[in-house]
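>>> Here is my input; please provide its structure:
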Amino acid sequence: MDEKAAQAPAGAPGSVPPAIVVMGVAGCGKSAVGIALAAALGVTFIEGDRLHPPENVARMASGEPLTDQLREGWLDAIGERIAAPVGQGEGVVAACSALKRSYRARLSGFCPQIVFLYLEIDPATARRRVGNRKGHFMPASLVDSQFAILELPAADERALTLDATRPVGEVVATAVRQMRRS
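Next up, the predicted model:
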């Protein structure tokens, strides 16, 4: 999806932020919600998982969680991909776990207008969803390690929390409605 943004200018009444990062643990639905949200807004979608270096993918596929250091280059790649369309006046939605406050701050360094859409889910549902996926490098055994490092968005962060167990269309409609009110 590489369409021009079809939204009001950032900051205009009823507009949505120029950059939205759909975040949360594996299995919460970041990609499904991100794709649908980008389509609803007529903006570019960035799949963060595709930007992992091969070494990171191999580590995760073997059941090894990534360290903060291993995530740095990946977060920078996502941040750069977010900043490019925003710098051209276009909107963007990205899927990225952004599990820690420091990761969200790193992404915001590339685009201060980012709003994070946190998809909240319980560990059992996340493990079940990841276990049922086909063809993805992330094993269900790593879900608990993601919950272990998860830092919920704080009140001083630009973030919206939604229930990831709701249908994708409902999550997207709620996100758009709430962001337009902000």
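>>> use CA for all of it now, contacts and neighbours both
OK.
>>> contacting residues for the nearest residue to residue 47 once chain neighbours are set aside?
The shortest distance from residue 47 to any non-neighbouring residue, by CA to CA, 6 or more residues apart in numbering, is to residue 95 (5.3 Å). With contact set as CA atoms under 8 Å, 6 or more residues apart in numbering, residue 95 has these partners: 21, 22, 23, 30, 31, 34, 45, 46, 47, 48, 49.
>>> name the element residue 81 belongs to?
Secondary structure assignment for residue 81, by DSSP states H and E: helix 68-87.
>>> Report the buried residues of that helix.
71, 74, 75, 76, 77, 78, 79, 81, 82, 83, 85, 86 (16 or more other CA atoms under 10 Å).
>>> List the contacts of it.
Contacts of helix 68-87 (CA under 8 Å, 6+ apart): 18-19, 46, 48, 51-53, 56, 91-94, 96, 103, 106-111.
>>> you'd agree residue 140 is up against residue 127?
Yes - in terms of CA atoms under 8 Å, residue 140 counts as a neighbour of residue 127; the distance is 5.3 Å.
>>> Name the residues contacting each of these two.
With the criterion set as CA under 8 Å, 6+ apart, the contacts of residue 140 and residue 127 do not overlap.
>>> ok, now which ones touch the closest residue to residue 137 other than its chain neighbours?
Distances taken as CA to CA, 6+ apart put residue 61 closest to residue 137, at 4.9 Å, once the chain neighbours are dropped. Neighbouring residues of residue 61 by CA under 8 Å, 6+ apart: 137, 138, 139.
>>> gap between residue 61 and residue 160?
Noted for residue 61: a distance of 30 Å to residue 160, by CA to CA, to the nearest Å.
>>> let's see this one next to it:
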Amino acid sequence: MTSASSAAPPSSVVVVMGVAGSGKSSIGAALAARLGWAFLEGDSLHPPANVARMASGLPLTDEDRRGWLATIGGHIAEADRVGKGLVVACSALKRAYRDQLAASGPRVVFLHLSGERALIEQRMAARAGHFMPLSLIDSQFATLEPPGADERAITLPIDMPPEALVDEAARRLAELEAWEPVQ
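Okay, the predicted model is just below:
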């Protein structure tokens, strides 16, 4: 039995998900550091055509995301194969995207960072040098399908201080006990 103060099992994968501006990268990196796991920035795996499309203000289609999600899934499968913990920052906005990622390894859990649109807009407007323009926020919220009760997911609000959010995420992950693979 895993206590709430211990780390999650070392062969687990956490996908930190949510709309652009929710803090996936910063919270994901901090959570990975806390757990002593590797961190993978999903945005770094987008092919140049996807980045150009988003930078021009066009949302990605399911087809645009297919190869990108497969690449992330390959990293998840490799982490599972070698028994290493991994935290991935990836929007994973639709259930179908999460299902594709979850199929890559038996011990994937999603950490959904959820927040009010006004806070997300404020964060997106304040960040510099990111390819995702504020103009795509409508498509992000329109695409978002929050995790269902039947998904292996934890939802946390982004309006708490980052350190407290990471603390709560680590605590909630530890509570998942043995993280039995979904059959």
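>>> so what number do they get for TM-score?
The TM-score (TM-score structural alignment, normalised by the length of structure 1) is 0.91; 171 aligned residues with a CA RMSD of 1.0 Å.
>>> What residues sit buried inside stretch 80-99 of structure 2?
Quick answer for stretch 80-99 of structure 2 (16+ other CA under 10 Å): 80, 84-93, 95, 97-98.
>>> whereabouts in structure 1 does that stretch align?
Under TM-score structural alignment, the match for stretch 80-99 of structure 2 in structure 1 covers residues 86-105.
>>> That stretch: end-to-end distance?
Taking CA to CA, stretch 86-105 of structure 1 runs 17 Å from one end to the other.
>>> Geometric centre of structure 2: which residue is closest?
Nearest residue to the geometric centre of structure 2 (CA atoms, centre = their mean): residue 16, 2.3 Å.
>>> So that one, which state does it fall into?
Counting by DSSP: H, G, I helix; E, B strand; the rest coil, the backbone at residue 16 of structure 2 sits in strand.
>>> Now do the contacts for it.
For residue 16 of structure 2, the contacting residues are 24, 27, 28, 87, 88, 89, 90, 91, 110, 111, 112, 113, by CA under 8 Å, 6+ apart.
>>> if we go to 6 Å?
Contact analysis of residue 16 of structure 2 by CA atoms under 6 Å, 6 or more residues apart in numbering lists 24, 28, 88, 89, 110, 111.
>>> Same check on residue 42 of structure 2?
89, 90.
>>> In structure 1, what sits opposite it in the alignment?
Using TM-score structural alignment, the equivalent of residue 42 of structure 2 in structure 1 is residue 48.
>>> measure that match to residue 12 of structure 1 for me?
Residue 48 of structure 1 sits 28 Å away from residue 12 of structure 1, going by CA to CA.
>>> ditto for residue 62 of structure 1
Distance of residue 62 of structure 1 to residue 12 of structure 1, given as CA to CA: 46 Å.
>>> what about the two, which has more around it?
Between residue 62 of structure 1 and residue 12, residue 62 has the larger neighbour count (other CA atoms under 10 Å), namely 14 against 11.
>>> Which residue in structure 2 aligns with the more buried one?
By TM-score structural alignment, residue 62 of structure 1 lines up with residue 56.
>>> Is it correct that residue 123 of structure 2 falls within a helix?
Yes - under three-state DSSP, residue 123 of structure 2 sits within a helix.
>>> Give the equivalent position in structure 1 for it.
That one, residue 123 of structure 2, aligns with residue 129 by TM-score structural alignment.
>>> and the residue nearest to its match when sequence neighbours are not counted, helix, strand or coil?
Nearest in space to residue 129 of structure 1, with sequence neighbours left out and distances taken as CA to CA, 6+ apart, is residue 27 at 5.3 Å. For residue 27 of structure 1, the secondary-structure state derived from three-state DSSP is coil.
>>> Contacts only, for residue 27 of structure 1.
126, 129, 130.
>>> measure the aligned partner of residue 133 of structure 2 in structure 1 to residue 48 of structure 1 for me?
The alignment partner of residue 133 of structure 2 in structure 1, by TM-score structural alignment, is residue 139. Distance, residue 139 of structure 1 to residue 48 of structure 1, using CA to CA: 17 Å.
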